[in-house]
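[1] I'd like to go over a predicted model; first the sequence, then the structure.
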Amino acid sequence: MKILMLAFGTFFFKYRNQAFPLIIVALFIAAPPTTTVLGSAALEQSKDIIALLIVLAGLVLRATVIGYAYIKRGGLNKRVYAKDLVTEGMFGVCRNPLYVGNMLIYAGLFLFHGNPGVVVVGSLLFGFIYQCIIYAEEEFLANKFGEAYSAYCRDVPRWGLKLSAFSASTEGMAFNMRRVIAKDYSTISSTLIALLATEFYRVAADSISDQELSYAIVLVGVFVGVVALTGLVSSLKKMGVFDELTAAR
């Protein structure tokens, strides 16, 4: 089973940027988002608030990771690779803090959609995929860094957050908000777009009533604003505005 998971992990590490959006779109198309929970619109609103808080927690966790100690997660030529063993910043709190943040975002998106099948299948599927990716990374890191990595694994949890270690692991480090924007704007943008698209899907699933038309227009306006802002940040990055941050840790 471990060998199969390693193969899955290697595959999804290489193709996750293409596969993940397709999986999410397929799941969301398979069933429309819910409009009530147990027949109650109030419960639906409460569920959506909880979902948004989970998504926010994931984004904040990712921002904290990148703001203190960013590491490139794309590997080398789309294969698992690491030049150094990074253990400072949030990597002293959790061995995979970016993946934990991602799982919170995905779980929140699935819960926001609301269909029980989407919530269960989506959360379990992405949890399994990330575990496979982690196995592939762990094998590489263990082979390259040996006992140093083994000691790191003994001290820092794979999925959990050892918050008691946060102060020590970030001592002497400064949080870099500009780096968060430069490195994570695409994740923030895609998350907002997914939420807005899901909400518009919910409103327009059957037909847009006169009462819902204004809300639908607002959703479209916000969507356009997010896309425009994303394009602006991307253009600034290509112009070299964030060049000095690329070299910064």
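    Yes, it's here. Numbers count the residues shown, from 1 in each chain.
[2] can we go C-alpha only for contacts and neighbour counts from here?
    Fine.
[3] next one: stretch 121-138 to chain centre, how far?
    How far stretch 121-138 lies from its chain's middle: 13 Å, per C-alpha atoms, centre = their mean, to the nearest Å.
[4] Any buried residues in that stretch, and which?
    For stretch 121-138, burial by neighbour count (16 or more other C-alpha atoms under 10 Å) applies to 122-123, 126-127, 129-138.
[5] possible to save those residues as CSV with distance to Glu244 and secondary structure?
    As requested, the buried residues of stretch 121-138 are exported to CSV (distance: C-alpha to C-alpha, whole Å; DSSP: H, G, I helix; E, B strand; the rest coil):
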residue, distance to Glu244, secondary structure
Gly122, 38, helix
Ser123, 37, helix
Phe126, 34, helix
Gly127, 35, helix
Ile129, 34, helix
Tyr130, 31, helix
Gln131, 34, helix
Cys132, 34, helix
Ile133, 31, helix
Ile134, 30, helix
Tyr135, 33, helix
Ala136, 32, helix
Glu137, 29, helix
Glu138, 31, helix
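[6] Now distance to Gly146 too, for those residues, in CSV please.
    Listed next are these as CSV, based on distance: C-alpha to C-alpha, whole Å:
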residue, distance to Gly146
Gly122, 35
Ser123, 32
Phe126, 29
Gly127, 27
Ile129, 25
Tyr130, 23
Gln131, 21
Cys132, 20
Ile133, 19
Ile134, 17
Tyr135, 15
Ala136, 15
Glu137, 13
Glu138, 11
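[7] Can you say which two of these are spatially most distant?
    Taking C-alpha to C-alpha as the measure, those span a maximum distance of 24.0 Å, between Gly122 and Glu138.
[8] Tell me the spacing between the residue lying farthest from the centre of the chain and Gly221.
    Most distant from the centre of the chain: Asp210, at 35.6 Å, with distances by C-alpha atoms, centre = their mean. As judged by C-alpha to C-alpha, to the nearest Å, Asp210 and Gly221 stand 17 Å apart.
[9] same check, this time on Gly117
    30 Å.
[10] which non-adjacent residue is nearest the residue sitting nearest the centre point of the chain?
    Nearest residue to the geometric centre of the chain (C-alpha atoms, centre = their mean): Asn102, 2.6 Å. What sits nearest to Asn102 in space, not counting adjacent residues and going by C-alpha to C-alpha, 6 or more residues apart in numbering, is Gly58, at 6.1 Å.
[11] Would you confirm that that neighbour contacts Met103?
    Yes: contact status for Gly58 versus Met103: in contact at 7.3 Å, counting by C-alpha atoms under 8 Å.
[12] What are the boundaries of the helices in the chain?
    Assigned helices in the chain, in chain order: 2-30, 41-68, 97-113, 116-145, 147-155, 166-169, 177-204, 210-238, 243-246 (criterion: DSSP state H).
[13] ok, second structure coming up, stack it against the first:
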Amino acid sequence: MSRFSKWAQTEHSPGARIIALIPAGAIFLVFFPYLFLVICPSLDQRLLPDSPKPGVATLIIGGILIAVGMFFALWSIEVQFTRGRGTPLPMMPTQGLLTTGPFRYCRNPMTLGTILAYLGMSIAAATAIGVTLVLILAGLLVLYLKRVEEKELAERFGEDYLAYMRDVPFIIPKTPRAR
């Protein structure tokens, strides 16, 4: 058992978990939205002056993606915090394998949610730079999940996680009936 696996077994109090989530929340709920809704559109205006401006269609499509994405992201965090007795942060991981709630639809519902939400913000703001940045960051996140996190989860949860990997899709959810 690796040092990380031993360390991951440490259960933290709800108060400690909330305190750990505050800076992460600031990054994901303040910094990234500011980036995709303010900075990227400003860069588009300077670097791509002929790019399209936000309109009704971009606002509707973006709004739907933001709503669906935030739903999955926040639902995932709630389940990790309450049922998993952990956080989405690697330094305070869940104490057990989560396979219910949003985790029954895909193995990475928080990733799905954040990608959809940030893509929605970029579409709502009609920023090509924002959409491109979201896709690049999503690709990097998928690489991290595949190369680091899945190996750690397989080490921590063994055959249970490997069976979960076989049965549940990585990010693109299947409907309950299709599973």
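    Nice, thanks for sending it over. Just so it is clear, the structure is predicted and the values come from calculations on it, not from any experiment.
[14] After superposition, what is the TM-score?
    Superposed pair, TM-score by TM-score structural alignment, normalised by the length of structure 2: 0.65. Supporting alignment: 146 aligned residues with a C-alpha RMSD of 3.5 Å.
[15] any chance of the helices of structure 1 in CSV, with distance to Gly74 of structure 1 too?
    As requested, the helices of structure 1 are arranged in CSV below (distance: least, C-alpha to C-alpha, whole Å):
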stretch, distance to Gly74 of structure 1
helix 2-30, 8
helix 41-68, 14
helix 97-113, 12
helix 116-145, 11
helix 147-155, 20
helix 166-169, 24
helix 177-204, 12
helix 210-238, 18
helix 243-246, 15
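[16] most packed of those?
    For the helices of structure 1, the largest average neighbour count (mean count of other C-alpha atoms under 10 Å) is found in helix 97-113, namely a mean of 24.
[17] residues in structure 2 aligned with that one?
    Per TM-score structural alignment, the counterpart of helix 97-113 of structure 1 in structure 2 is residues 109-125.
[18] corresponding residue for Leu163 of structure 1 in structure 2?
    In structure 2, Leu163 of structure 1 lines up with Thr175, judged by TM-score structural alignment.
[19] wait, Ala142 of structure 1
    Checking TM-score structural alignment: Ala142 of structure 1 goes with Ala154.
[20] And its match, how far from Tyr161 of structure 2?
    Going from Ala154 of structure 2 to Tyr161 of structure 2 by C-alpha to C-alpha gives 6 Å.
[21] List the buried residues in stretch 99-106 of structure 2.
    Within stretch 99-106 of structure 2, the residues that qualify as buried are 101-106, counting by 16+ other C-alpha under 10 Å.
[22] can you tell me which of these are in strands?
    Among those, DSSP state E puts none in strands.
[23] with these in mind, which one is nearest to Arg3 of structure 2?
    Nearest member of the buried residues of stretch 99-106 of structure 2 to Arg3 of structure 2, counting by C-alpha to C-alpha, is Phe103, at 26.1 Å.
[24] residue contacts, that closest one?
    By C-alpha atoms under 8 Å, 6 or more residues apart in numbering, Phe103 of structure 2 lies in contact with 76, 109.
[25] Please state the offset of stretch 42-57 of structure 2 from the chain centre?
    26 Å.
[26] ditto for stretch 157-177 of structure 2
    On the basis of C-alpha atoms, centre = their mean, stretch 157-177 of structure 2 sits 17 Å off its chain's mean C-alpha point.
[27] again with stretch 138-154 of structure 1
    Distance, centroid of stretch 138-154 of structure 1 to centroid of chain: 25 Å (C-alpha atoms, centre = their mean).
[28] And for it, what's in contact with it?
    80-82, 85, 87, 95.
[29] distance between the ends of that stretch?
    End to end - C-alpha to C-alpha - stretch 138-154 of structure 1 spans 13 Å.
[30] what does stretch 91-98 of structure 2 give?
    Note: stretch 91-98 of structure 2 ends 17 Å apart using C-alpha to C-alpha.
[31] Pull out the buried positions in that stretch.
    Buried positions in stretch 91-98 of structure 2, judged by neighbour count with 16+ other C-alpha under 10 Å: 92-95, 97-98.
[32] and which of the buried residues of stretch 121-138 of structure 1 is nearest to Phe13 of structure 1?
    Closest to Phe13 of structure 1 out of the buried residues of stretch 121-138 of structure 1 is Ile133 (6.0 Å), distances taken as C-alpha to C-alpha.
[33] Okay, whatever residue of structure 2 lines up with the closest one and Phe103 of structure 2: tell me how far apart.
    Using TM-score structural alignment as the criterion, the counterpart of Ile133 of structure 1 in structure 2 is Tyr144. Using C-alpha to C-alpha, Tyr144 of structure 2 is found at 18 Å from Phe103 of structure 2.
[34] and if you look at Ser51 of structure 2?
    38 Å.
[35] try Ala178 of structure 2
    With C-alpha to C-alpha as the criterion, Ala178 of structure 2 and Phe103 of structure 2 are 15 Å apart.
[36] ok, back up a step: what's the closest of the buried residues of stretch 121-138 of structure 1 to Thr230 of structure 1?
    Within the buried residues of stretch 121-138 of structure 1, the smallest distance to Thr230 of structure 1 is 25.5 Å, found for Phe126 (C-alpha to C-alpha).
[37] List the residues that contact the residue nearest to that closest one when sequence neighbours are not counted.
    Sequence neighbours aside, Met103 is the residue nearest to Phe126 of structure 1 in space, at 7.3 Å (criterion: C-alpha to C-alpha, 6+ apart). Applying C-alpha under 8 Å, 6+ apart, one finds that Met103 of structure 1 lies in contact with 58, 123, 126-127.
[38] For these, which pairs are in contact in structure 2 too?
    Retained in structure 2 (both residues aligned by TM-score structural alignment, their matches' C-alpha atoms under 8 Å) from these: 58, 123, 127.
[39] List the residues that contact the match of Leu163 of structure 1.
    Contacts of Thr175 of structure 2 by C-alpha under 8 Å, 6+ apart are Tyr105.
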